[in-house]
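Enquirer: no FASTA, just this:
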């Protein structure tokens, strides 16, 4: 079975490509490399021992996308492609609405034309907004507070309408909490552009000496130590969740949302402590003001994914820190810019 993976050169995409290949699927990757690097796919080839068919294409380009569908017997799509930085979305809302929503509409139009109606969509826990009502259920109110989260919410609604119009569609909406970690080989991992927006890569870059110290936003929340608590999930566990979701949609019709997290919350200081333990490096940090819109507590109820998908996270916070540190220490500057020969266009 051939699976199209949009945005497959990205952080979660590459880890999912590995799990797809391990599970016996053939994959075709489409990525415009606007926020990823071709070398990441070369590393996937090295890890798995398999070549990857990959196209340097923006999925908003309908003609190019149709060409890919016409050349490959695609039976399902895992859709990662899109812009993903919360802060940037506030500065560039029109870009986020244009890119994330229009690309998904184009993808679905082409899927419909080629009668491919199995889709795993990369959504986000940001659709819930800043809520302190935990654990968060899939039925919890959806109230995103930034353009990035709103694009995910809008796309979910588009996909629900699509299923209502044609019950042959089968779609899983995967609402990620906080993906962290890296592949155990240390060959692929999170490679943010510029200053990291997320906690773990920021800590890792402090540890490796690229950044001087970490600023903790708020230490007066009603939590175990005053700092914000989040549900961090190892990226490999998350990737395996996509395999389980894919298996589910192939055998069913309709649309379902699933939280993918551990169901446990870790505070910022607990993450720092765990990282220091596995790395042996002291992480300097300072306490700053709260960020507007940040919730004190945010972690998932994952019982639905466990029941319906037969999936559950296996790796704990120390595994997440250990694998993040292995990747960062091995490749302090992330992926290089060298050209490779594994994709065609």
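Expert: That came through fine. This structure is a prediction, so every number in the text was calculated from the model and none was measured. Residues are numbered from 1 along each chain as shown.

Enquirer: From here on, just use CA atoms for contacts and neighbour counts.
Expert: Fine.

Enquirer: what about the helices in the protein?
Expert: 11-22, 38-48, 62-71, 86-91, 93-96, 102-113, 147-165, 199-207, 235-251, 268-279, 303-308, 317-330 (DSSP state H).

Enquirer: quick one: which of the ones you listed is nearest residue 220?
Expert: helix 268-279 (12.2 Å; Cα to Cα).

Enquirer: In contact with residue 328: list those residues for me.
Expert: Taking Cα atoms under 8 Å, 6 or more residues apart in numbering as the criterion, residue 328 is in contact with 186, 189, 204, 205, 208, 334.

Enquirer: this is the other structure I want to compare:
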């Protein structure tokens, strides 16, 4: 199957391209490189022996998307391309709605025009907002607490409405929790431009001396140690989930949403301890005030993905931390 992967040069997208190649699919990458590097393509080729087609472009360019979908005769789309920082989204909400929501609408228009009506969407557990209960299952109300989360809710609504209007469409929305880790080869990992927005790449950059200390936003949450608790999932487990969703025939048409997570929550300080145990490096930390839009605890009930997609996470926290450290020591300055 030929699969257009929007945002395929990014962290999760690039690892999913490796999983697609391993499963015998042919990824076609579409990315504007706003938070990624074209050198990622070389790393994919180094690991897999295959260099996927790459087109630089913005998902808000409907005509260009249509040309790529038809020119490469794509059968399906995996849609990652999005801005993804919770804090930044509260400061620049219009930018997030323009890129994430309007961009997705542009993609769906191009797909409909090209008669490509199978899509796997990169959603997020942020759609649940501050949870009423944990673990969070898919029956939990959807109500985000920040513009990033609302942008995911809005795209899910687009997909649901589109599938409801036309039975030829099949859309799977994967609400995943907190991706960490790297490819076990140490040749591909989280490679953000500028200051990382996520916890583990920041910890890794502190460990190799690129950052002076880890800033922990909030130590007064009602959790085991006062710091925020999240469900951290290995990026290659997450990538495998996207391939399972692409190949899933349990729902022939319509909209389907499910969680991808481990079902276990860890606090920020527990993650620091796990990384220190693997790397042998002490991570200096500074406690700061909470960030707008953050919540205290979030972890998944992954049962639906197990039942419908035949998927579950395979890698434990030690593997996640070890793979991050291998990647960061191989490429201390990124690629």
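Expert: Cool, the structure landed. Model, not experiment: these values are computed from the prediction.

Enquirer: ok, back up a step: and which of the contacts of residue 328 of structure 1 is nearest residue 302 of structure 1?
Expert: Closest to residue 302 of structure 1, out of all of the contacts of residue 328 of structure 1 and judged by Cα to Cα, is residue 189, at 24.5 Å.

Enquirer: rewinding a little: for residue 283 of structure 1, state which of the contacts of residue 328 of structure 1 is nearest.
Expert: residue 204 (9.0 Å).

Enquirer: What separation do you get for that closest one and residue 254 of structure 1?
Expert: 41 Å (Cα to Cα, to the nearest Å).

Enquirer: more crowded one of these two?
Expert: residue 204 (25 against 17; other Cα atoms under 10 Å).

Enquirer: Could you pull up the contacting residues of that one?
Expert: Taking Cα under 8 Å, 6+ apart, we find residue 204 of structure 1 in contact with 324, 325, 328.

Enquirer: one more time with 10 Å
Expert: 196, 210-211, 272, 275, 279, 283, 321, 324-329, 332 (Cα atoms under 10 Å, 6 or more residues apart in numbering).

Enquirer: returning to what we had before: which one (most neighbours) among the contacts of residue 328 of structure 1?
Expert: Going by other Cα under 10 Å, residue 189 tops the contacts of residue 328 of structure 1 with 29 neighbours.

Enquirer: so what's the residue nearest to that one when sequence neighbours are not counted up against?
Expert: Excluding the flanking residues, the one nearest residue 189 of structure 1 by Cα to Cα, 6 or more residues apart in numbering is residue 182, at 4.5 Å. Remark: with contacts taken as Cα under 10 Å, 6+ apart, residue 182 of structure 1 is in contact with 11-12, 15, 188-190, 234-236, 319-328.

Enquirer: Give me the distance between whatever residue of structure 2 lines up with residue 182 of structure 1 and residue 327 of structure 2.
Expert: Aligned by TM-score structural alignment, residue 182 of structure 1 pairs with residue 182 of structure 2. Distance, residue 182 of structure 2 to residue 327 of structure 2, by Cα to Cα: 7 Å.

Enquirer: Can you pull the residues that touch both of those two?
Expert: With Cα under 10 Å, 6+ apart, residue 182 of structure 2 and residue 327 have common neighbours 188, 189, 190, 191.

Enquirer: Show me which of the residues you listed is closest to residue 129 of structure 2.
Expert: Set against residue 129 of structure 2, the nearest of these by Cα to Cα is residue 190 (24.9 Å).

Enquirer: pretty sure the closest one is touching residue 332, no?
Expert: No - using Cα atoms under 10 Å, residue 190 of structure 2 is not in contact with residue 332, being 11.5 Å away.

Enquirer: which one of the two has more residues nearby?
Expert: Per other Cα under 10 Å, whichever of residue 190 of structure 2 and residue 332 has more neighbours is residue 190, with 26 against 16.

Enquirer: what sits against the closest residue in space to residue 228 of structure 1 that isn't next to it in sequence?
Expert: Spatially, and ignoring its direct neighbours in sequence, residue 228 of structure 1 is nearest to residue 296 (4.8 Å; Cα to Cα, 6+ apart). Counting by Cα under 10 Å, 6+ apart, residue 296 of structure 1 makes contact with 130-133, 218-223, 226-230, 267, 290.

Enquirer: are any of these buried, and which?
Expert: The neighbour count (16 or more other Cα atoms under 10 Å) marks 130, 131, 218, 219, 227, 228, 229, 230, 267, 290 as buried among these.

Enquirer: Residue 71 of structure 1: which of the residues you listed is nearest?
Expert: Residue 71 of structure 1 lies nearest to residue 230 out of those, by Cα to Cα, at 42.7 Å.
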